[in-house]
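Enquirer: here is a sequence with its predicted model. Questions after.
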Amino acid sequence: MRTRTRPVLVYDGDCAFCTTSVNFIERRLPLSCSITPWQFADLHSLGTAQQRAEYELLWVTPTGTVYGGAQAVAKLLLGAGKGWALLGALLTLPPVRWVAHGAYRLIANNRGRMPGGTPACALPANRRPGQQLPD
């Protein structure tokens, strides 16, 4: 088993809103992580499942701890340093953490309606265009 030395950010590569968001992050933040769509990740070796990866953004530490949703965003920001780290730290503190969780769920549940989103973003992964339906 290969040991990871950097965290991994796992996102939904079939979702245009998610992909646009990750592209923005890659351009604007100094990153110390690997970024991969869940569709190309070995989710089992990352210690998570497809169902969770479809539901939320994931941050997987080198030791295998998995953070999801707003806390994954917080970990990403903490790792970016400078002012980004301050924002990330705020996202981990109650009551900001609770508000961040609610905001994340609202956005994630409506990502098909967000700028850059497509109707396919709102579909479960097995019903998206190009995905094979089970027999």
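Expert: Done, it's in.
Enquirer: could you use CA atoms for every contact and neighbour count after this?
Expert: OK.
Enquirer: where along this protein do the strands fall?
Expert: Using DSSP state E, the strands of the chain run over 8-11, 34-37, 58-60, 66-68.
Enquirer: just the ones you listed: most buried one?
Expert: Of all the strands of the chain, strand 58-60 has the most neighbours on average by mean count of other CA atoms under 10 Å, namely a mean of 26.
Enquirer: packing partners of it?
Expert: strand 8-11, strand 66-68, helix 70-80 (3 or more CA pairs under 8 Å, 6 or more residues apart in numbering; DSSP states H and E).
Enquirer: let's bring in a second one:
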Amino acid sequence: MRFLHSMVRVRDLEASLAFYTGLLGLVEIRRVENRAGRFTLVFLAAPLDQARAADEWAPLLELTYNWDPEDYGSARNFGHLAFEVDDIYATCAKLAAGGVTILRPPRDGRMAFIRSPDQISIELLQKGASLAQAEPWASMPNTGTW
């Protein structure tokens, strides 16, 4: 058995791509538009998984955009996606500069939580050992839920 992908439904494909590719840094591997089914599938990979994902179609994040509007609720029942990052502070600073609220700041130099435009929880984990605690993160409170 091996992991293939996680699928999340998105309300606004362009906003979601701006978040996942522009801010989070994922790479689009393939796209499928199904006119009969009225949906678009976009498969994304983390940069270090890009070659493997293009060859094996895994591990991937599948964004499903249904052309007809639907109410998906708060998406809290999904759980979360998790990505390892080289520098948790730099990643959170980039996301915050892009308008993303850091819900659980990386006070410990190890872990942070954010949400996508569709309210999908995303855990960011520092690669390797935790970074030394640093401001403004060390004293930043939690915001909302993740």
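Expert: Everything's here; your move. These numbers were taken from a predicted model, which means no experiment stands behind them.
Enquirer: how alike are these chains, TM-score-wise?
Expert: Here the TM-score for the pair of chains, by TM-score structural alignment, normalised by the length of the first structure, is 0.31; 73 aligned residues with a CA RMSD of 4.8 Å.
Enquirer: quick revisit: want to throw the strands of the first structure into TSV with distance to T20 of the first structure?
Expert: Shown next, in TSV, are the strands of the first structure (distance: least, CA to CA, whole Å):
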stretch	distance to T20 of the first structure
strand 8-11	11
strand 34-37	12
strand 58-60	16
strand 66-68	19
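Enquirer: how about those strands, which one is nearest W98 of the first structure?
Expert: Smallest distance to W98 of the first structure across the strands of the first structure (CA to CA): 13.5 Å, for strand 66-68.
Enquirer: packing partners for that closest one?
Expert: Helices and strands touching strand 66-68 of the first structure, as assessed by 3+ CA pairs under 8 Å, 6+ apart, comprise strand 58-60.
Enquirer: residues contacting the strand it packs on, please?
Expert: Outside strand 58-60 of the first structure, the residues that touch it by CA atoms under 8 Å, 6 or more residues apart in numbering are 7-11, 46, 66-69, 72-73, 75-76.
Enquirer: picking that back up, any chance of the helices and strands packed on strand 58-60 of the first structure in CSV, plus distance to Q51 of the first structure?
Expert: Below are these laid out as CSV (distance: least, CA to CA, whole Å):
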stretch, distance to Q51 of the first structure
strand 8-11, 12
strand 66-68, 12
helix 70-80, 16
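Enquirer: how about the lengthiest helix in the second structure: buried residues?
Expert: Using DSSP state H to define each element, the second structure has its longest helix at helix 88-97. Buried positions in helix 88-97 of the second structure, judged by neighbour count with 16 or more other CA atoms under 10 Å: I88, Y89, T91, C92, L95.
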